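Asks: how would this look folded up:
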Amino acid sequence: MPAIKSAISVGLLYVPVSLQKTTRDTSIHFNQLCKDTHQRIKYQKYCPSCNKEIKNEDIVKGYEFEKGQYVTISEDELERIKTKADKTIHIIHFAKMSEIDPILFEKNYYVVPEPGGEKAYELLRQALLSKKSVAIAKTVLGTKEELLCLYPEKDGILARILFYQEEIQAMPKTITNIKVEKSELDIAKTLIDSMSQKFDIAAYYDEYQKRLREAIESKIQGKEIVTADPSQPGNIIDLMEALKKTVEMRKGHKGTA
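Replies: I've put the predicted structure just below:
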């Protein structure tokens, strides 16, 4: 996906920037093949009224306002209804970082200054960081007005797209008035202590994708796929017994290490 050209605007301050994806897809993707010939399955954009395949340039956007009734809208018309603020990352106000509930975060973009905007960009970054604040802003991406916060980091600024309140579902209700004994809580805290370590994202990887790549390599070489080890701990009904055994296992694990 190419960078999205935009600008941060607040009052008279105008900072030309681009939004760039923070992540990349490393998953294995499969194609759909014909079972008999192993040829790729093709999907055609077909109009039943014209009885023919339709090219991309002949396709328009349409909104169904009644069953079978559509109003069409062109890309030019979509651009015309955007205001000047829609075309920038327009800062509405500032807020404390701690006030943003993590459940609201949808996706991230790197905010990268364009030529001429470096000084104002750095000024905004340092000011936000020193105040432990974020900028709450809006911008239109595609056909949706996105709510986002500009989140200062050590090396730059992140644009963190937020869900709107109506997009967040309530937490499913659970059984209330559950009594937890002090002894249970103490052993649970001991478990947390025994398994606590500094978080390092570099220590983690997609283990299933690794096994999947190995399985594909085996198939390429004409070998059979070996079944993964299905072993797993048995059910321990008693909560305290489960906690104690887990703590003992962790102590043994540390001794071995």
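
Asks: going forward, measure contacts and count neighbours with C-alpha atoms only.
Replies: Fine.

Asks: mind listing what's buried in whatever helix or strand Leu19 lives in?
Replies: Assessed by DSSP states H and E, Leu19 sits inside strand 13-21. Using 16 or more other Cα atoms under 10 Å as the test for burial, strand 13-21 gives Tyr14, Val15, Pro16, Val17, Ser18, Leu19, Gln20.

Asks: closest one to Lys5 out of the residues you listed, please.
Replies: Ser18 (4.4 Å; Cα to Cα).

Asks: now that closest one. Nearest residue, chain neighbours left out?
Replies: Among residues not flanking Ser18 along the chain, Lys5 sits closest, at 4.4 Å (Cα to Cα, 6 or more residues apart in numbering).

Asks: surely that neighbour and Val15 touch.
Replies: No. Lys5 lies out of contact with Val15 (Cα atoms under 8 Å); the separation is 11.2 Å.

Asks: one step back: now the buried residues of strand 13-21 in JSON lines, with distance to Asp86?
Replies: Listed next are the buried residues of strand 13-21 as JSON lines, based on distance: Cα to Cα, whole Å:
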{"residue": "Tyr14", "distance to Asp86": "14"}
{"residue": "Val15", "distance to Asp86": "15"}
{"residue": "Pro16", "distance to Asp86": "14"}
{"residue": "Val17", "distance to Asp86": "15"}
{"residue": "Ser18", "distance to Asp86": "15"}
{"residue": "Leu19", "distance to Asp86": "15"}
{"residue": "Gln20", "distance to Asp86": "18"}
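
Asks: can you tell me which of those residues is nearest Ala120?
Replies: Distance to Ala120 across those (Cα to Cα) is lowest for Val15, with 6.3 Å.

Asks: contact partners for that closest one?
Replies: Ala7, Ile8, Ser9, Pro113, Glu114, Gly117, Ala120, Tyr121 (Cα atoms under 8 Å, 6 or more residues apart in numbering).

Asks: how about the strands in the protein?
Replies: 4-10, 13-21, 46-47, 52-53, 61-66, 69-73, 89-96, 105-113, 133-141, 144-152, 157-162 (DSSP state E).

Asks: could you also give me the structure for this second sequence? I'd like to compare it with the first:
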Amino acid sequence: MATGSRTLWKGAITFGLVHIPVGLHTATTEEGVDFDWLDKRTMDPVGYKRVNKKTGKEIDKDNIVKGVEYEDGKYVVISPDEIEAVYPRTTQTIEIQRFVDANALPFVYLQRPYYVAPINRGHKVYALLREVLHKTGKIGLAKVVIATKQHLAALVPGEKALVLNLLRWGDEVKSLEGLDLPGAGIKGAKISGAEMKMAEQLVKSMSGGWKPEDFKDEFKHEVMKLVAKKVKAGDTETVIQPEEEAPSEGAEIIDLTDLLARSLKGAKAPKPAARKTPRKAPARKSAAAKARKSA
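Replies: Next up is the predicted model:
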């Protein structure tokens, strides 16, 4: 769990007129081995240069503009002011749009999980939302803005914690068109009864409980064994890393009273969420650097 971890984001879960003040905590760590580039002559960290791919020459950042390719080799240049103007507005809320059956969300949409923990006396309403999701078998589909980027997310109840899973947008998941797939169902795939029976027996013989500690990254394990061996032998180097800026935290949301009754009174059937015209985000030096090239 995220106990004692740094809060990455502060805001509130909202649905109807209910606000639940919460903080986000990272739920995962990056796997694999992180190989840093070092100058073998001085053991200084090695960074990346801005290089003109045609001339091979390094260019100053002031001469770099952002372009979106709309046809092969043809671009539209977007200015920093135009980029900032369409950033989504920062609301510091996990705004639940609707509740859906937990098994209705395909795994392919899941992207990155965060633990959600209550703050500012929001524990009881937090627990109420967690338990009602358990009882109804629902999850909350929400929109949230993190570091100027808007995400679709699923609010999923765990045993004790709510988990916010960032999702891929619908147009980011490719269709099955063009894949050579067998027909759906046993008959469609032309599977015989004997084949299915043997497959069921094999699956049963290999079945067991979910124990994440039973699985590990073998490559990382072997590399870290080598690292430990070299450390023990004194075969090490000292590298001075530049200081990193700590990410800023969002403003706290004031704890509000339980407004379930009023929300229920004004509840309506969910409608497809209308696409809002984003507002300009607060000016940040790093904002322009977060713009990404459209797929």
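
Asks: identify the farthest-apart pair in the buried residues of strand 13-21 of structure 1.
Replies: Tyr14 and Gln20 (18.7 Å).

Asks: measure Glu71 of structure 2 to Ser79 of structure 2 for me?
Replies: Here the criterion is Cα to Cα, to the nearest Å. By it, Glu71 of structure 2 lies 19 Å from Ser79 of structure 2.

Asks: and Gly32 of structure 2, by the same measure?
Replies: Going from Gly32 of structure 2 to Ser79 of structure 2 by Cα to Cα gives 37 Å.

Asks: ok, now Ser207 of structure 2?
Replies: To Ser79 of structure 2, Ser207 of structure 2 is 56 Å away according to Cα to Cα.

Asks: tell me which of the two has more neighbours.
Replies: Set Ser207 of structure 2 next to Ser79 and count neighbours by other Cα atoms under 10 Å: Ser79 wins out with 13 against 9.

Asks: which one in structure 1 is aligned with that one?
Replies: Counting by TM-score structural alignment, Ser79 of structure 2 lines up with Val71 in structure 1.

Asks: list the contacts for the most centrally placed residue in structure 2?
Replies: Nearest to the mean C-alpha position of structure 2, by Cα atoms, centre = their mean, lies Arg112 at 3.1 Å. The neighbourhood of Arg112 of structure 2, defined by Cα under 8 Å, 6+ apart, consists of Asn165, Leu166, Leu167.

Asks: wait, the first one sits on Val108?
Replies: No. The pair Asn165 of structure 2 / Val108 is not scored as a contact, 12.0 Å apart, by Cα under 8 Å.

Asks: those helices in the stretch 151-295 of structure 2, which residues are they?
Replies: Assigned by DSSP state H, counting those that start in this stretch, the helices in the stretch 151-295 of structure 2 fall at 185-188, 193-205, 218-232, 260-265.

Asks: redo those helices as CSV? Include mean neighbour count and distance to Lys174 of structure 2.
Replies: Below are the helices of the stretch 151-295 of structure 2 laid out as CSV (neighbours: other Cα atoms under 10 Å; distance: least, Cα to Cα, whole Å):
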stretch, mean neighbour count, distance to Lys174 of structure 2
helix 185-188, 10, 22
helix 193-205, 11, 29
helix 218-232, 12, 30
helix 260-265, 12, 37
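
Asks: format these as CSV; extra columns: distance to Ile146 of structure 2.
Replies: What follows is these, written out as CSV (distance: least, Cα to Cα, whole Å):
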stretch, distance to Ile146 of structure 2
helix 185-188, 41
helix 193-205, 41
helix 218-232, 30
helix 260-265, 26
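
Asks: out of these, which gets nearest to Ile64 of structure 2?
Replies: helix 218-232 (37.4 Å).

Asks: Tyr14 of structure 1 corresponds to which position in structure 2?
Replies: Using TM-score structural alignment, Tyr14 of structure 1 pairs with His19 in structure 2.

Asks: ok, now how distant is the residue nearest to the centre of structure 2 from Ser192 of structure 2?
Replies: Remark: distance between Arg112 of structure 2 and Ser192 of structure 2 (Cα to Cα) = 39 Å.

Asks: from Lys119 of structure 1, how far out is Pro113 of structure 1?
Replies: According to Cα to Cα, Pro113 of structure 1 stands 9 Å off from Lys119 of structure 1.

Asks: same check, this time on Glu106 of structure 1
Replies: Distance of Glu106 of structure 1 to Lys119 of structure 1, computed by Cα to Cα: 29 Å.

Asks: one more: Val112 of structure 1?
Replies: Distance from Val112 of structure 1 to Lys119 of structure 1, counting by Cα to Cα: 12 Å.

Asks: equivalent analysis for Tyr63 of structure 1, please.
Replies: Distance, Tyr63 of structure 1 to Lys119 of structure 1, using Cα to Cα: 44 Å.

Asks: do Asp193 of structure 1 as well
Replies: As for Asp193 of structure 1, its distance to Lys119 of structure 1 is 45 Å (criterion: Cα to Cα).

Asks: now do the contacts for the nearest residue in space to Val17 of structure 1 that is not next to it in sequence.
Replies: For Val17 of structure 1, ignoring the flanking residues on the chain, the nearest one in space by Cα to Cα, 6+ apart is Pro113 at 4.3 Å. Pro113 of structure 1 sits next to Val15, Pro16, Val17, Ser18, Tyr121 when contact means Cα under 8 Å, 6+ apart.

Asks: cool, thanks, talk later.
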